[in-house]
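Compute the structure for the input listed below.
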Amino acid sequence: MVRELLLAHGNGGEETWTIIKDLFLKYLDDPILSKLEDAAVVPLEGHIAVTTDAFTVSPIFFRGGDIGKLAVCGTVNDLAAMGARPMYMTVSFILEEGMSLEDLETVVRSMGDTARSLGVRVVAGDTKVVPKGTADGVFIVSTGIGRVVYPGLSSHNVRDGDIIIVTGTIGDHGACILAAREGLDFETHLESDCAPLWDMVEALLKEGVEIHAMRDPTRGGLSAVLHEWARASGVSFVVDEQSVPVREEVRGLCEFLGLEPYHLACEGRMVLAVAEESAERVLEILRQHPLGTNAAVIGRAQKGKPQVLLRTAYGTHRFLEPPMGELLPRIC
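The predicted model follows:
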């Protein structure tokens, strides 16, 4: 029995049908997907949010997740950041000839389990197999569709006086991938924070708190989010360095390699800009959720030149530079 991918699995014929039936439909089964039409027809109403993303993480299996779980979480979290309830996903697999079918099955099972746990339906997909050496196991391209239930969230809406909150420790995913890739071992194992955030975000939105912007800090981490907001809204940020939650093992890895934890990706965290009068209630709600127990106020937006300043433990300020160069490719 063939236990690895062949180019024939991407030829559109019997081999393709076999892998669709025995693997993809087995774990991603949905009445709409199972029709195998050229396009999925889905019911939608109201304002719709659409996002698309590609996942090339290396290695494809890591502590806390894999590329299949990551693809669902990354897609869902982008929708959640716009106040949209995730509803549908489409996925495209670019597979390398010779990839283990057992590994592929693990990835697809993980994707299916994560999507079902959220009530997200995978309604369309595609599979391509490329010759050995022209990819790296598996790449996944996804599109997510959600219904906007909390309109008005935007990186352009951050205001002078807004309080900046993170929902948990930062840099966990980036540090985990870096440690795995470089073969670094620690007494306390680093683990990715990869997780879907809609349930936590929905709990906030139902309470009617005033949130102006949300963003999941993936590539470029917290620094990238704050710099993007500064440019979009024309504000500056002052972040209290001691208030930013960072795990000791992440901090230690960064010090060892000369990196900033603020530049490392997260895959299960959200950054929020909230009205000052809502900040205390937002923290209270977040900390009641399992994914928000380490939520913290880290800083404030203010008028001024678009920039990000870190207030150090000594009361001085330093610029937090935006991510530049090849910090850590293929992090997600």
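
rest of the way, CA atoms for contacts and neighbours
Will do.

Give the burial count for the closest residue to Pro261 other than its chain neighbours, as a bare number.
Distances taken as Cα to Cα, 6 or more residues apart in numbering put Gly171 closest to Pro261, at 5.5 Å, once the chain neighbours are dropped. Gly171 has 30 neighbours, counted by other Cα atoms under 10 Å.

ok, now Glu284?
Glu284 has 14 neighbouring residues, counting by other Cα under 10 Å.

quick check, it in a strand?
No: membership of Glu284 in a strand is not supported by DSSP: H, G, I helix; E, B strand; the rest coil, which gives helix.

List the contacts of the residue nearest to Pro261.
Gly221, Val246, Val250, Pro261, Tyr262, His263, Leu264, Ala265, Cys266 (Cα atoms under 8 Å, 6 or more residues apart in numbering).

How about the contacts made by the second one?
By Cα under 8 Å, 6+ apart, the contact list for Val246 reads Thr169, Ile170, Gly171, Pro261.

Check the offset of the lengthiest helix in the chain from the chain's centre.
Ranked by residue count and defined by DSSP state H, the top helix of the chain is helix 101-118. In terms of Cα atoms, centre = their mean, to the nearest Å, the centre of helix 101-118 is set 17 Å apart from its chain centre.

what ranges do the helices span in the chain?
14-19, 25-28, 31-34, 67-80, 101-118, 172-182, 198-206, 221-233, 248-257, 279-287.

Other residues contacting the second one?
Applying Cα under 8 Å, 6+ apart, the set of residues contacting helix 25-28 from outside is Leu33, Ser34, Val108, Arg109, Met111, Gly112, Asp113, Val122.

count of neighbours near the first one?
Spelled out, that is Leu33. There are 20 residues near Leu33, going by other Cα under 10 Å.

Closest one of the contacts of Val246 to Val57?
Nearest to Val57 among these is Gly171, at 15.4 Å by Cα to Cα.

and the nearest residue to Thr312 once chain neighbours are set aside, what does it touch?
Nearest residue to Thr312 in three dimensions, chain neighbours excluded: Glu241, at 5.5 Å (Cα to Cα, 6+ apart). Glu241 makes contacts with Ile298, Leu310, Arg311, Thr312, Ala313, as judged by Cα under 8 Å, 6+ apart.

Isn't the third one up against Phe237?
Think Arg311. No: between Arg311 and Phe237 there is no contact under Cα atoms under 8 Å: 10.2 Å.

Which of the two has more residues huddled nearby?
Neighbours were counted for Arg311 and for Phe237 using other Cα under 10 Å; Phe237 has more, 27 against 19.

Can you name the residues that contact the residue lying closest to Arg231 once chain neighbours are set aside?
Once flanking residues are discounted, Arg231 sits nearest to Pro306: 5.8 Å by Cα to Cα, 6+ apart. Shown in contact with Pro306 (Cα under 8 Å, 6+ apart): His227, Ala230, Arg231, Gly234, Val235, Ser236, Phe237.

Also this sequence, please, to line up against the first:
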Amino acid sequence: MDVEGYARRSLKQGRASQDIISDLADCIVEIKDVSREYALSFARAVIVEVIATKELKNDILMYEKSGVSMGMFGVGSRGTGDFYAHRKIAEIIGNSGATVGVEDMDDAGVVQAGGQFIVCTVDGMHSRLSDFPYLAGFHVTRATLRDCYVMGARPVMLFSDIHVADDGDVAKIFDYTAGVTTVGELTGVPLVSGSTLRIGGDMVIGDRMTGCVGTVGVADHITARRQAAPGDLLLMTEGAGGGTIATTALYYGYHDVVDRTINLTFLHAADIILKSDLLGSIHAMTDVTNGGLRGDIHEMAKTAGLRFIIEEETVQGLVNPDVYRMLMELKIDPLGVSIDALLIIARPDTIHKVQSLLSGKGIKSSIIGRVEEGKAEPVLIRNGMEEEFNPRFREAAYTPLKKLVEKKQQDFELMKKQVDLAAKAAIEKKARIIQKLTR
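Model prediction:
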């Protein structure tokens, strides 16, 4: 519980401070093992701090609100709202001069230094794995390493950031770190630095955990999405999912499926390709994560400015059988959820060589589609017929709560206008401060 947020909302509603203090103390006693007297003192201190920061006019301290919440807009839910927000972030950053920057909407960023490409990527742990720290650490580390590999880079180090709320057990940090370093040690990539903090300091009570893991890698040849070309084929490896599938399995009671996600198949496949002489012939690679193929193919088509055509039947055969069974029984779209497969884009002769290479190492893969000239769009071949293959507002709902939230529709076009205004305000503020600091 965010006690500061509770106090701010209550004051904004015009409630008396003493009433807020009393109610807030009730909440604190319910969550924390403290006396009523201490809870009242805690609540009074919260009110003092909130009132002290209530009427701020300084340009640095204020921001123009959009009136659209993260949940309403689907930020972090790997759908159209999330992709739109990320493109706004890219506008605020502007032209960074990076070899591959945020405007490319790729898996990682790339700069050149010392004659090599330096690749950096970061992934946040799955928010629903807070009570399963080892699983959270394992999957987020695997995710950031994937994003490094698919840029054609060899990972050289990991960094971690872990936040646990005030009442969380310290052991969460240790179990999470064990998950991170399990993947790191098995892939030969050391965890070298990081940060450990409480979520919201004293202002957030409860035991929620969140965090991220990042990777730095080096490359001689990069495989950015924008390099896809007409005539290319798309090769995809089998995927058993990561944090998303593990979360689905946990909260729907398919606990045996969680074990299917504990593997390093993707990383081994990528490593095999990087060590081969085929890497220089590969145009682009990605991992099937952001809203599943629906999200990734949509973004790739947009970035490359080409038509991407996907064969649904072939894709279905590349989802781990146990995972696929679970998704079908729960009526979750396999094309709209992260399955953590490796997707490789190259000329037909290169694709066939990569497929043969992977097959020789026991890694299953199939050609699932092709790239064509034409309108920049994703297309799905279903039962022999072409149909639209666009991402939904959110990725496929994969927990009971997500299925409930998914039903709550909002006016997306109106929200976009409000978000546009907030992004524009941030760009203008950035320009004002830069001008001030360079006078």
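
what's the TM-score here?
Overlay of the two chains. TM-score (TM-score structural alignment, normalised by the length of the first structure): 0.74; 283 aligned residues with a Cα RMSD of 3.1 Å.

follow-up on the earlier one: want to throw the contacts of Val246 of the first structure into TSV with distance to Ile163 of the first structure?
Shown next, in TSV, are the contacts of Val246 of the first structure (distance: Cα to Cα, whole Å):
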residue	distance to Ile163 of the first structure
Thr169	17
Ile170	17
Gly171	21
Pro261	21
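
and those residues, which are buried?
Thr169, Ile170, Gly171, Pro261 (16 or more other Cα atoms under 10 Å).

before we move on, the earlier item: quick one: closest of the helices of the first structure to His156 of the first structure.
When the helices of the first structure are compared by Cα to Cα, helix 221-233 sits nearest His156 of the first structure, at 4.5 Å.

Find me the equivalent region of that closest one in the second structure.
Under TM-score structural alignment, helix 221-233 of the first structure corresponds to residues 292-304 of the second structure.

Also stretch 106-115 of the first structure?
By TM-score structural alignment, stretch 106-115 of the first structure lines up with residues 175-184 in the second structure.

To what extent does the matching stretch diverge from the first structure after superposition?
Compared with the first structure after fitting, stretch 175-184 of the second structure deviates on average by 1.8 Å (mean Cα distance after the TM-score superposition for the first structure).

ok, and the closest non-adjacent residue to the residue most central in space within the first structure?
Centroid-nearest residue in the first structure: Gly74, 3.3 Å away (criterion: Cα atoms, centre = their mean). With sequence-adjacent residues excluded and distances taken as Cα to Cα, 6+ apart, Gly74 of the first structure is closest to Glu267, at 6.7 Å.

who touches that neighbour in this structure?
Leu70, Cys73, Gly74, His173, Ser192, Asp193, Cys194, Ala195, Asp216, Pro217, Thr218.

Swap in 10 Å and give it another go.
Residues in contact with Glu267 of the first structure, defined by Cα atoms under 10 Å, 6 or more residues apart in numbering, are 70, 73-74, 77, 170-174, 192-197, 216-219, 221, 331-332.

got it, and Val282 of the first structure?
Contacts of Val282 of the first structure (Cα under 10 Å, 6+ apart): 165, 167, 203-205, 207-211, 272, 274-275, 295-297.

One more: Thr106 of the first structure?
Leu23, Tyr27, Phe61, Asp66, Ile67, Gly68, Ser100, Gly112 are the contacts of Thr106 of the first structure under Cα under 10 Å, 6+ apart.

Out of the residues you listed, which comes closest to Tyr88 of the first structure?
The closest of the contacts of Thr106 of the first structure to Tyr88 of the first structure turns out to be Gly112 (Cα to Cα; 12.4 Å).

burial measure for the closest one, as a count.
23.

returning to that earlier point: quick one: the residue nearest to Pro261 of the first structure from Trp229 of the first structure, how far?
19 Å (Cα to Cα, to the nearest Å).

Likewise for Lys132 of the first structure?
With Cα to Cα as the criterion, Lys132 of the first structure and Trp229 of the first structure are 41 Å apart.

Ok, Leu33 of the first structure next?
Taking Cα to Cα, one finds Leu33 of the first structure at 38 Å from Trp229 of the first structure.

what distance separates the start and the end of stretch 322-340 of the second structure?
15 Å.

Could I get the helices of the first structure in JSON lines, plus columns for distance to Thr51 of the first structure?
Formatted as JSON lines, those follow (distance: least, Cα to Cα, whole Å):
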{"stretch": "helix 14-19", "distance to Thr51 of the first structure": "27"}
{"stretch": "helix 25-28", "distance to Thr51 of the first structure": "20"}
{"stretch": "helix 31-34", "distance to Thr51 of the first structure": "19"}
{"stretch": "helix 67-80", "distance to Thr51 of the first structure": "7"}
{"stretch": "helix 101-118", "distance to Thr51 of the first structure": "16"}
{"stretch": "helix 172-182", "distance to Thr51 of the first structure": "21"}
{"stretch": "helix 198-206", "distance to Thr51 of the first structure": "15"}
{"stretch": "helix 221-233", "distance to Thr51 of the first structure": "17"}
{"stretch": "helix 248-257", "distance to Thr51 of the first structure": "30"}
{"stretch": "helix 279-287", "distance to Thr51 of the first structure": "25"}
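
Quick check: which of the ones you listed is nearest to Arg318 of the first structure?
Here helix 221-233 is closest among these (Cα to Cα), at 13.2 Å.

what's the closest one packed up against?
Here helix 221-233 of the first structure touches strand 211-215, strand 236-240, strand 271-274, strand 296-302, strand 308-311, going by 3 or more Cα pairs under 10 Å, 6 or more residues apart in numbering; DSSP states H and E.

ok, Lys132 and Trp229 of the first structure, which is more surrounded?
Neighbours were counted for Lys132 of the first structure and for Trp229 using other Cα under 10 Å; Trp229 has more, 27 against 16.

Next up, the contacts around that one.
By Cα under 10 Å, 6+ apart, the contact set of Trp229 of the first structure is 154-159, 213-215, 235-237, 273, 301, 306-308.

switch to 8 Å and redo it
So Trp229 of the first structure contacts Ser155, His156, Val158, Val235 (Cα under 8 Å, 6+ apart).

just checking, what residue in the second structure corresponds to the second one?
Which is His156 of the first structure. Under TM-score structural alignment, His156 of the first structure pairs with Arg226 in the second structure.
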